[in-house]
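Colleague: Pasting a predicted model and its sequence here:
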Amino acid sequence: MEGVSLRLPSPLVELDDERIARHGLRLFLKRDDLINPEIPGNKWRKLKYNIAVAKAAGVSTLLTFGGAYSNHIRATAAVGHYYGFQTIGVIRGEEHLPLNESLAYASSRGMSLVYLDRTTYRRKTSPEVTTKLLERFGDCYLIPEGGSNSAAARGCVELTGEIDVPFDVLCCACGTGGTLAGISAGLNPGQRALGFAALKGDFLAADVVRLQRDSFGEPLGNWSINTEFHFGGFAKRTAALDTFIQDFGRRHGVTLEWVYVAKMMYGIYALADRGFFPPGSRIVAVVTG
């Protein structure tokens, strides 16, 4: 697909870390964050087939949803810019000027920003809200918040085929469940996917089941979600998480994105210390942003 330069397959690198090695484990990073600086990681994989569907349908405008700091909003704006779509971002909450860095970037890439109060935003998928949006903006291809739908799951399946070393567990951070739904569908027998929820609650499992049923006909039994390492909830952080990020950066020269990726990595190390992974396991962690 023409449009923007993409680094695919994304790099796979093994970490040299005694905290993992002492448990008889090997840990690899799947550096999807390096696919493209404007459309990194699971954002490209989720949007790839969505824009293909929109183009095939002859729809020239993408409409999607997100918070004021949404990486999905940024990525959709970039995809629209590079692949010839108009884009509309429906933002949760009231407008605040000047725009923050995320929304300023989206606007610079041509995205029109509209705002829904938080009460209405919670009903964003209802026919009442979507009908009003389509009446206002005309024929649009709607992409859900976070980009997670059956087209997104199909894009995430492709990640597993890029991994050229044997592995046992494939880990990813979870916000809407689309990445986990897709990568587990690409696994071989005996391999498992482990998601780390970046927000409170246990609703993500039901979302993954729904996505897999819509995408692949039935839910799969080769995945699970750990809900322990959210550090207080979505976009919440603690001193322990910050210390882990700083230490990881010193050891490996990689600055972990803290909303999703750092929580997953912290969880992997904590579970390794508890003996969760059998000795000899090879673990791949997807760095999504």
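Modeller: In hand now; what should we look at? Residues are numbered from 1 along each chain as shown.
Colleague: C-alpha only now, for contacts and for neighbours.
Modeller: OK.
Colleague: the helices in this protein, which residues?
Modeller: Here the chain has its helices, by DSSP state H, at 18-21, 41-56, 71-83, 101-108, 118-121, 127-137, 150-161, 178-185, 204-216, 239-252, 261-274.
Colleague: so of the ones you listed, which one's packed in deepest?
Modeller: helix 178-185 (a mean of 29; mean count of other Cα atoms under 10 Å).
Colleague: which helices and strands sit right next to that helix?
Modeller: The contact analysis (3 or more Cα pairs under 8 Å, 6 or more residues apart in numbering; DSSP states H and E) places helix 178-185 against helix 41-56, helix 150-161, strand 169-174, strand 192-197, helix 204-216.
Colleague: Please name whichever of the ones you listed is nearest to residue 96.
Modeller: Closest of the helices and strands packed on helix 178-185 to residue 96 is helix 41-56, at 25.2 Å (criterion: Cα to Cα).
Colleague: Taking strand 169-174 as reference, get the angle to the closest one.
Modeller: 70 degrees (axes from the mean of the first three to the mean of the last three Cα atoms, to 10 degrees).
Colleague: who touches helix 41-56?
Modeller: 31-35, 60, 62, 72, 75-76, 79, 141, 143, 147-148, 151-156, 178-179, 287-289 (Cα atoms under 8 Å, 6 or more residues apart in numbering).
Colleague: try this one next to it:
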Amino acid sequence: MDAVPHRLPSPLEELAEPALERVGVRLALKRDDLIHPRIPGNKWRKLRLNVAEAVAAGHDTLLTFGGAYSNHLRATAAAGRLLGLATVGVVRGEELADRPLNPSLARAAADGMRLWFVSRSAYRVKHEPRALEELRERFGRFFVVPEGGSNAAAARGCVALGRELRGRADVVAVACGTGGTLAGLAAGLDPSAQRALGFPVLKGGGFLNGEVERLQREAFGGRRGRWELDGRFHCGGYARSDERLREFAGAFAARHGLAPEPVYVAKMLLGVHTLAAEGAFAPGTRIAAVVTG
């Protein structure tokens, strides 16, 4: 993927946010959404080493998993098209097979991804040996990229995000789906002066504590950096919203001319603003909020 034109390090843009400034907190956006127009943000960082490993092992097909609105499926399809690799997307929800493709899946299909819809029960056991063998019988030889792209390679790929922010923020905020970005980000920050704050976008996201620890253990041999999770801002669950989130995102877009992506980024920004109002950040704190896509 390094051969594909991209923008790294991504820009860090300071914003004037009156509510935060009143409590002495400065906010900047880490614009990972600008790394590449088709493979933005954490998807670029998480896929980079996975794709390199696949190519080094002689694979010409990537197979991965996701829900109907998965940004990861769309990004994997785009990466495959740019690099000349075939892609297969195993989609949760057998009932979706007979419906028109939503914009996310339509984009993945337009980039050449073969979509295979499975029942929710089958999806839950997708990484078991028998399930993978059935997929190989159907699609041939492939390299598996896990759901959301989160594995040890993804965590190592996200270390650069933390390193790019060393000396430039005290707290780094990021939305969390599968935990890979937070695992690598925290490992790249300076543990003596910085901490990472993750905001799960799934209801019941407390399981991510164990997932982030597992990913760090597999990638780095143990827990790395200072990080924590705040699970209060899922706003109803994955890809769901509530009136509070919609009002916040609309006001943010009006102030800055930048509409925060609703599934991940808006929830993270809402969390940052709420914590600031609660007095969670000391005056003078510099916060970098990662715009993952």
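Modeller: Cool, the structure landed. Everything numeric in this text was worked out from a predicted model, so none of it was measured.
Colleague: Can you pull the TM-score for these?
Modeller: Once superposed, the chains reach a TM-score of 0.97 (TM-score structural alignment, normalised by the length of the first structure), with 289 aligned residues with a Cα RMSD of 1.2 Å.
Colleague: on that earlier part again, adding distance to residue 4 of the first structure, write the helices of the first structure out as a markdown table.
Modeller: Output for these, formatted as a markdown table (distance: least, Cα to Cα, whole Å):
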| stretch | distance to residue 4 of the first structure |
| --- | --- |
| helix 18-21 | 37 |
| helix 41-56 | 11 |
| helix 71-83 | 6 |
| helix 101-108 | 16 |
| helix 118-121 | 32 |
| helix 127-137 | 27 |
| helix 150-161 | 17 |
| helix 178-185 | 22 |
| helix 204-216 | 27 |
| helix 239-252 | 29 |
| helix 261-274 | 25 |
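Colleague: Quick check: residue 142 of the second structure touching residue 60?
Modeller: Yes: under the criterion of Cα atoms under 8 Å, residue 142 of the second structure makes contact with residue 60 at 7.1 Å.
Colleague: With respect to residue 280 of the first structure, which of the helices of the first structure lies nearest?
Modeller: Nearest to residue 280 of the first structure, of those and by Cα to Cα, is helix 18-21 at 9.6 Å.
Colleague: Give me the mean distance between the closest one and the second structure.
Modeller: Superposing on the second structure and averaging over aligned pairs (mean Cα distance after the TM-score superposition for the first structure), helix 18-21 of the first structure comes out at 0.8 Å.
Colleague: From residue 150 of the second structure, how far off is residue 265 of the second structure?
Modeller: 18 Å (Cα to Cα, to the nearest Å).
Colleague: now residue 89 of the second structure
Modeller: 15 Å.
Colleague: Residue 1 of the second structure now?
Modeller: In terms of Cα to Cα, residue 1 of the second structure sits 17 Å off from residue 150 of the second structure.
Colleague: Have a look at these two and say which one is more surrounded.
Modeller: residue 150 (23 against 17; other Cα atoms under 10 Å).
Colleague: I'd guessed the more buried one sits against residue 182; true?
Modeller: No: with contact defined as Cα under 8 Å, residue 150 of the second structure does not reach residue 182; the gap is 10.1 Å.
Colleague: any idea what residue 103 of the first structure aligns with in the second structure?
Modeller: Alignment note: residue 103 of the first structure maps to residue 105 in the second structure; criterion TM-score structural alignment.
Colleague: so stretch 264-278 of the second structure matches what in the first structure?
Modeller: Counting by TM-score structural alignment, stretch 264-278 of the second structure corresponds to residues 260-274.
Colleague: In the first structure, what residue corresponds to residue 156 of the second structure?
Modeller: Match for residue 156 of the second structure (TM-score structural alignment): residue 154.
Colleague: And for the equivalent of residue 38 of the second structure over in the first structure, the neighbour number?
Modeller: Using TM-score structural alignment as the criterion, residue 38 of the second structure maps onto residue 38 of the first structure. Using other Cα under 10 Å, residue 38 of the first structure has 19 other residues around it.
Colleague: Residue 38 of the first structure and residue 157 of the first structure, how far apart?
Modeller: Distance from residue 38 of the first structure to residue 157 of the first structure, by Cα to Cα: 21 Å.
Colleague: Repeat that for residue 72 of the first structure.
Modeller: Taking Cα to Cα, one finds residue 72 of the first structure at 19 Å from residue 157 of the first structure.
Colleague: Over to residue 4 of the first structure?
Modeller: 21 Å.
Colleague: One more: residue 23 of the first structure?
Modeller: 29 Å.
Colleague: ditto for residue 110 of the first structure
Modeller: 30 Å.
Colleague: Residue 207 of the second structure: how many residues sit nearby?
Modeller: Residues near residue 207 of the second structure, counting by other Cα under 10 Å: 12.
Colleague: Show me what it aligns to in the first structure.
Modeller: Match for residue 207 of the second structure (TM-score structural alignment): residue 203.
Colleague: swap in residue 217 of the second structure?
Modeller: Looks like residue 217 of the second structure aligns to residue 213 there (TM-score structural alignment).
Colleague: was I right about that match contacting residue 207?
Modeller: No: here residue 213 of the first structure does not reach residue 207: they are 9.9 Å apart, not a contact under Cα under 8 Å.
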